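S.K.: Structure here, sequence nowhere to be found:
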């Protein structure tokens, strides 16, 4: 029974999140798994979770604005415009 309850609670908790929060959560979880598997230690999992969380949040943030993409100008400044 516990094997069913925990995933159901995880899915329900994500359903109340915005796309940015959902992307950060999924990115952090995926990054932790990949980082831990690639390095075999906790430090690699932590770095993977950090990188995955940031990239997932950026992707989720753009998902809130359909038809919009992130771009960088020649000075490195980030802006959002139509894709």
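M.R.: Looks like it came in fine. All of these numbers come straight from a predicted model, not from anything done at the bench. Numbers count the residues shown, from 1 in each chain.
S.K.: Please make it C-alpha for all contacts and neighbour counts, starting now.
M.R.: Will do.
S.K.: the strands in the chain, which residues?
M.R.: 68-72, 78-82 (DSSP state E).
S.K.: Redo the ones you listed as JSON lines? Include mean neighbour count.
M.R.: Shown next, in JSON lines, are these (neighbours: other Cα atoms under 10 Å):
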{"stretch": "strand 68-72", "mean neighbour count": "14"}
{"stretch": "strand 78-82", "mean neighbour count": "11"}
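S.K.: wait, which of these is closest to residue 40?
M.R.: Residue 40 sits nearest to strand 68-72 of all these, at 33.6 Å, using Cα to Cα.
S.K.: and the comparison structure, right after this:
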């Protein structure tokens, strides 16, 4: 069971790397991935969504390969 949680966490992190076309899409994709990851890991999904949204927007703004 612990391995499957780790695999889901890694998959969620990979989902954070998916950039959207606009700021809203980036925040939505990151927030969804963060909330899902937090739920899988039995953490607060609201905190996970906030961290995921901020992380994805920051990642997309600093990487040149996102469109």
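M.R.: That came through fine. Since the structure is predicted, the reported quantities are computational estimates derived from the model, not experimental observations.
S.K.: Overlay the chains and give the TM-score.
M.R.: Once superposed, the chains reach a TM-score of 0.54 (TM-score structural alignment, normalised by the length of structure 2), with 46 aligned residues with a Cα RMSD of 2.3 Å.
S.K.: hang on, the earlier thing: which among the strands of structure 1 is found nearest to residue 36 of structure 1?
M.R.: If we rank these by Cα to Cα, the stretch that ends up nearest is strand 68-72, at 29.3 Å.
S.K.: Remind me what the closest one packs against, helices and strands.
M.R.: Packing contacts for strand 68-72 of structure 1, counted by 3 or more Cα pairs under 8 Å, 6 or more residues apart in numbering; DSSP states H and E, involve helix 42-63, strand 78-82.
S.K.: and these, which is most packed in?
M.R.: Highest mean neighbour count among these (mean count of other Cα atoms under 10 Å): helix 42-63, with a mean of 20.
S.K.: Run the angle between that helix and strand 68-72 for me.
M.R.: 120 degrees (axes from the mean of the first three to the mean of the last three Cα atoms, to 10 degrees).
S.K.: and the gap between residue 57 of structure 1 and residue 12 of structure 1?
M.R.: 19 Å (Cα to Cα, to the nearest Å).
S.K.: circling back: in JSON lines, list the strands of structure 1 along with distance to residue 4 of structure 1.
M.R.: Conversion of the strands of structure 1 to JSON lines gives the following (distance: least, Cα to Cα, whole Å):
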{"stretch": "strand 68-72", "distance to residue 4 of structure 1": "38"}
{"stretch": "strand 78-82", "distance to residue 4 of structure 1": "41"}
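S.K.: Just send the helices and strands packed on strand 68-72 of structure 1 back as a markdown table, with distance to residue 34 of structure 1 too.
M.R.: Listed next are those as a markdown table, based on distance: least, Cα to Cα, whole Å:
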| stretch | distance to residue 34 of structure 1 |
| --- | --- |
| helix 42-63 | 7 |
| strand 78-82 | 28 |
